[in-house]
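Trainee: Model the following, please.
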Amino acid sequence: MATILASRDGSGRGAAMVTAVALRLAAQRRAVDEVLAPLRLSRDDLVKVQALMREEMERGLGKETNASASVRMLPTYVNHTPDGTEKGDFLALDLGGTNFRVLVVRITEDGITMASEIYVIPVSITQGSGDELFDHIIDCIIDFQTKQNLVTQMLPLGFTFSFPCQQVGLDKALLLTWTKGFSASGCVGQDVVQLLRDAAKRKRGDLHPGCVVALVNDTVGTMMACGYDDPKCEIGLIVGTGTNACYMEEMKNVGTVEGDQGRMCINMEWGEPGYMMWHRQGDG
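Mentor: Predicted coordinates for the structure are as follows:
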């Protein structure tokens, strides 16, 4: 939008300058539109993407086709969202990149308070051995507990672990693959929670190895955090360094887990399916 102001000296110079700026901005907008034009999808394209995504979701949920599905649809063993009655003090870990965050979260009738600290994980550790990585994590936890005067307290611990895992329980998850520049050896195929507990035993720190009560993906953690304020929230979405989504699914539709009663949060792990789905249609 251009606002034309009357020139005080009657020369029209101000109006000319504003017009020139407006024309330049319009030209820039046209240039941007030309670059973005090939990326804009028509309604027919969107309908096609929707149908392909639904097909892959159903394949991922199916007992027989899960391994070949491009959308992994991983069970999380989270069976319900918060109802607002949760209370207590908790430790939380958040590992999903070069920074590792440790938090203490206190939930009372008056609301939620938290304290946190961010610790850098050097590249030499993210690309070293698994023992070095989890020993470093335990060192950070011990440092945080000391600073927060939590050394003598045994708080339940939740671990947000933002890498693809095959969960076989709420507190047991097998690492499928490293992403985001991590390549620590000896971890893929292993139970991440057990690696943390083993490190706690090695370091003899103040983290009791049995107090890890849950491991979730960051997408699931996002849904649960929002669900505490809004019980109707049943979808989590991450759009950042990577992208992913989760949602609450009826157990009768989940072929990869026994039982058909109730519901379970499904971690879609949809980070790269779009590429694979388009190529299946010969559009690549």
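Trainee: contacts and neighbour counts: CA atoms only from here.
Mentor: Noted.
Trainee: Ends of stretch 106-117, what's the gap?
Mentor: 15 Å (CA to CA, to the nearest Å).
Trainee: In it, which residues are buried?
Mentor: I107 (16 or more other CA atoms under 10 Å).
Trainee: what residues does the host helix or strand of F159 touch?
Mentor: Assigned by DSSP states H and E, F159 belongs to strand 157-161. Strand 157-161 is contacted from outside by 90-96, 211-218, 221, using CA atoms under 8 Å, 6 or more residues apart in numbering.
Trainee: Are any of those buried, and if so which?
Mentor: Buried among the contacts of strand 157-161 (16+ other CA under 10 Å): 90-96, 212, 214-218, 221.
Trainee: in the stretch 51-200 of the chain, which spans are helices?
Mentor: In the stretch 51-200 of the chain, the helices defined using DSSP state H, counting those that start in this stretch lie at 123-126, 130-147, 192-203.
Trainee: Tell me which residues of the longest one come out buried.
Mentor: Neighbour-count burial for helix 130-147, counted by 16+ other CA under 10 Å, picks out 130-145.
Trainee: cool, and stretch 222-241?
Mentor: 222-224, 226-228, 233-236, 238.
Trainee: want to try CSV for those, with secondary structure and distance to E34 as columns?
Mentor: CSV is the format used below for the buried residues of stretch 222-241 (DSSP: H, G, I helix; E, B strand; the rest coil; distance: CA to CA, whole Å):
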residue, secondary structure, distance to E34
T222, helix, 36
M223, helix, 37
M224, helix, 40
C226, helix, 38
G227, helix, 40
Y228, helix, 43
C233, coil, 38
E234, coil, 38
I235, strand, 34
G236, strand, 33
I238, strand, 28
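Trainee: quick one more, to check against the first:
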Amino acid sequence: TEDGDFLALDLGGTNFRVLRVKVSDNGLQKVEMENQIYAIPEELMRGSGVQLFDHIAECLANFMEKLKIKDKKLPLGFTFSFPCHQTKLDESILVTWTKGFKCSSVEGKDVVSLLRKSIKKRGDFDIDIVAVVNDTVGTMMTCGYDDHNCEVGLIVGTGTNACYMEEMRHIDLVEGDEGRMCINMEWGAFGDDGVLNDIRTEFDREIDMGSLNPGKQLFEKMISGMYMGELVRLILVKMAKEGLLFGGRLTPDLLTTGHFETRYVSAIEKEKEGLQKAHEILTKLGVEPSHEDCVATHRICQIVSTRSASLCGATLAAVLRRIKDNKGVDRLRSTVGVDGSVYKKHPHFARRLHKTVRKLLPDCEIRFVRSEDGSGKGAAMVTAVAYRLAAQHKARQKILEALKLSHEQLLEVKQRMRIEMEKGLGKETHEEATVKMLPTYVCSTPDGTEKGDFLALDLGGTNFRVLLVRVRNGMRRGVEMHNKIYSIPVEIMQGTGEELFDHIVHCISDFLEYMGMKGVQLPLGFTFSFPCRQTSLDE
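Mentor: Purely as a prediction, here's the structure:
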């Protein structure tokens, strides 16, 4: 039911995108998009945070200028795909940079505030930043717009991560236990505590040692696009050094970090032209490959990308199993929204991932949906949903406004009650008082010395109770009670007074017989819960 005009920013790798998304709900659920990709130069990725956010604000201004919408104040959703501690929908504190970013003075800060500051500094346009989301969430929301079964978002691109819908009752970090909330897993850091050490290889360790963030994002380094080509290069170098490839020859290009790109892995694994591509790429790196070298390189690419897809499938299966257990169903039917260059561009990655998930979860029907323009459009979807909920919230607030009382109003109520109490207690004003302040002739509260057996009657509604109350003092001080409930038939409630009290006496007699106390004389207290004018304790 979402509709409106929204902007979105999508920052999560070496490029970032600005989008304008129009969502309409005229019964057709239509989404129109225009977008522009801007590069982030390497020096900005490692410069200061201020420079990065100034650059983003400049690109945003350029995009709005182009679409002639600088005069409008549009709501904006910001996809920021780095580990963040999110405190509310429009506040996200960067925990740590990943994927080759290392801008100073951003970690530990709210990225929305930094962006707002850069926009304000320019002063040539204004926008309303409504939501900041992770790309996994954006992907899940985009696919969820078309497939309402979508409850998992997965990214396998420059980095890797996942999110899913968790039951609120299981989330100790947030108040409340009704409904569900999306959890951004940040699973790239899986294994940072050593749990994957037994399956990490010497090549994984070498990649980690040479990275900008050693010891961090270890799972991501085994899987994602930023490292896949580099893994293949390290294996080629080791084999060449041992005389198993290229006649033992090494070239400066082959020895340079980052020179075997992940897109080469995809090219070499293509069905028909794979071996020819291997020959071209290896030649470009300065080695003169034999046919066997090309076949071996193809096999290495295959093994590295298959491991990546299998690990990804295993962790995804764990997430889906949890959703199945949460729902308590025999067979889970669910959809995973997926985005990212590795998933989309590698010729076999998606198929291998699906196969692993199906093998590990035979009792689930899982559908995979490729997210088109996922994370950016998703940020707009989150913003659209936030806007829809805000509008509903506003309408509800308006209706509920009258029920909310201010501190001043409560003080006033207190004051008025004090005046009414005075009126009810005064002889001259008693008649006109609404709060009657009736004397009860009960002149003190219990002091603990009371003892004995008492009967009590309690009449105040459609039932009434007869009780035997034994009060003990001294060492064994306490109150012991026995009671029986009797109903009052409608005809007696609406009959004569005599009939009512005859019925009550009959019930007391029945109770005494039931307790084996017929003929015993006991003091009786009578709770009678109707407005009465009391003249003494027993009248």
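Trainee: ok so, going back, where does the strand holding F159 of the first structure end up in the second structure?
Mentor: Aligned by TM-score structural alignment, strand 157-161 of the first structure falls on residues 76-80 of the second structure.
Trainee: For the nearest residue to V18 of the second structure once chain neighbours are set aside, give me its contacts.
Mentor: Using CA to CA, 6 or more residues apart in numbering and skipping the chain neighbours, the partner closest in space to V18 of the second structure is L9 (4.7 Å). Residues in contact with L9 of the second structure (CA under 8 Å, 6+ apart) are 16-19, 76-79, 376, 379.
Trainee: what does I142 of the first structure give?
Mentor: Per CA under 8 Å, 6+ apart, neighbours of I142 of the first structure: 151, 205-207.
Trainee: Are any of those residues buried, and if so which?
Mentor: 151, 205-207.
Trainee: Out of the contacts of strand 157-161 of the first structure, give me the two with the largest separation.
Mentor: Pairwise distances across those (CA to CA) peak at 21.0 Å, for the pair G96 and C211.
Trainee: on that earlier part again, quick check: the farthest pair among the buried residues of stretch 222-241 of the first structure?
Mentor: Y228 and I238 (17.6 Å).
Trainee: quick one on the thing from earlier: hmm, which of the contacts of L9 of the second structure are common to the first structure?
Mentor: Shared with the first structure under both residues aligned by TM-score structural alignment, their matches' CA atoms under 8 Å, the contacts from those are 16-19, 76-79.
Trainee: Nearest to M185 of the second structure among those residues?
Mentor: T79 (15.4 Å).
Trainee: those strands in the stretch 251-400 of the second structure, which residues are they?
Mentor: Here the stretch 251-400 of the second structure has its strands, by DSSP state E, counting those that start in this stretch, at 332-339, 364-370.
Trainee: mind giving me TSV with these and columns for mean neighbour count and distance to I303 of the second structure?
Mentor: Output for the strands of the stretch 251-400 of the second structure, formatted as TSV (neighbours: other CA atoms under 10 Å; distance: least, CA to CA, whole Å):
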stretch	mean neighbour count	distance to I303 of the second structure
strand 332-339	23	22
strand 364-370	17	23
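Trainee: got those strands as a markdown table, with distance to C294 of the second structure columns?
Mentor: Compiled in a markdown table, the strands of the stretch 251-400 of the second structure are given as follows (distance: least, CA to CA, whole Å):
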| stretch | distance to C294 of the second structure |
| --- | --- |
| strand 332-339 | 30 |
| strand 364-370 | 32 |
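Trainee: Show me the one of those that comes nearest V490 of the second structure.
Mentor: Ranked by CA to CA, the member of the strands of the stretch 251-400 of the second structure that lies closest to V490 of the second structure is strand 332-339, at 53.6 Å.
Trainee: Quick one: map V304 of the second structure onto the first structure.
Mentor: Aligned partner of V304 of the second structure by TM-score structural alignment: none.
Trainee: V304 of the second structure contacts E230, correct?
Mentor: No - V304 of the second structure lies out of contact with E230 (CA atoms under 8 Å); the separation is 10.3 Å.
Trainee: neighbour-wise, which of those two wins?
Mentor: E230 (23 against 18; other CA atoms under 10 Å).
Trainee: The first structure: which residue goes with the more buried one?
Mentor: In the first structure, E230 of the second structure lands on no residue (TM-score structural alignment).
Trainee: T139 of the second structure too?
Mentor: Under TM-score structural alignment, T139 of the second structure pairs with T222 in the first structure.
Trainee: hmm, back to that, got TSV for the helices of the stretch 51-200 of the first structure, with distance to M276 of the first structure too?
Mentor: Compiled in TSV, the helices of the stretch 51-200 of the first structure are given as follows (distance: least, CA to CA, whole Å):
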stretch	distance to M276 of the first structure
helix 123-126	28
helix 130-147	31
helix 192-203	28
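Trainee: Run a quick neighbour tally on L353 of the second structure.
Mentor: For L353 of the second structure, using other CA under 10 Å, the count is 21.
Trainee: Helices of the stretch 401-539 of the second structure, start to end?
Mentor: 407-425, 490-493, 497-514.
Trainee: now those in TSV, with distance to V469 of the second structure and mean neighbour count?
Mentor: TSV is the format used below for the helices of the stretch 401-539 of the second structure (distance: least, CA to CA, whole Å; neighbours: other CA atoms under 10 Å):
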stretch	distance to V469 of the second structure	mean neighbour count
helix 407-425	33	13
helix 490-493	27	12
helix 497-514	13	15
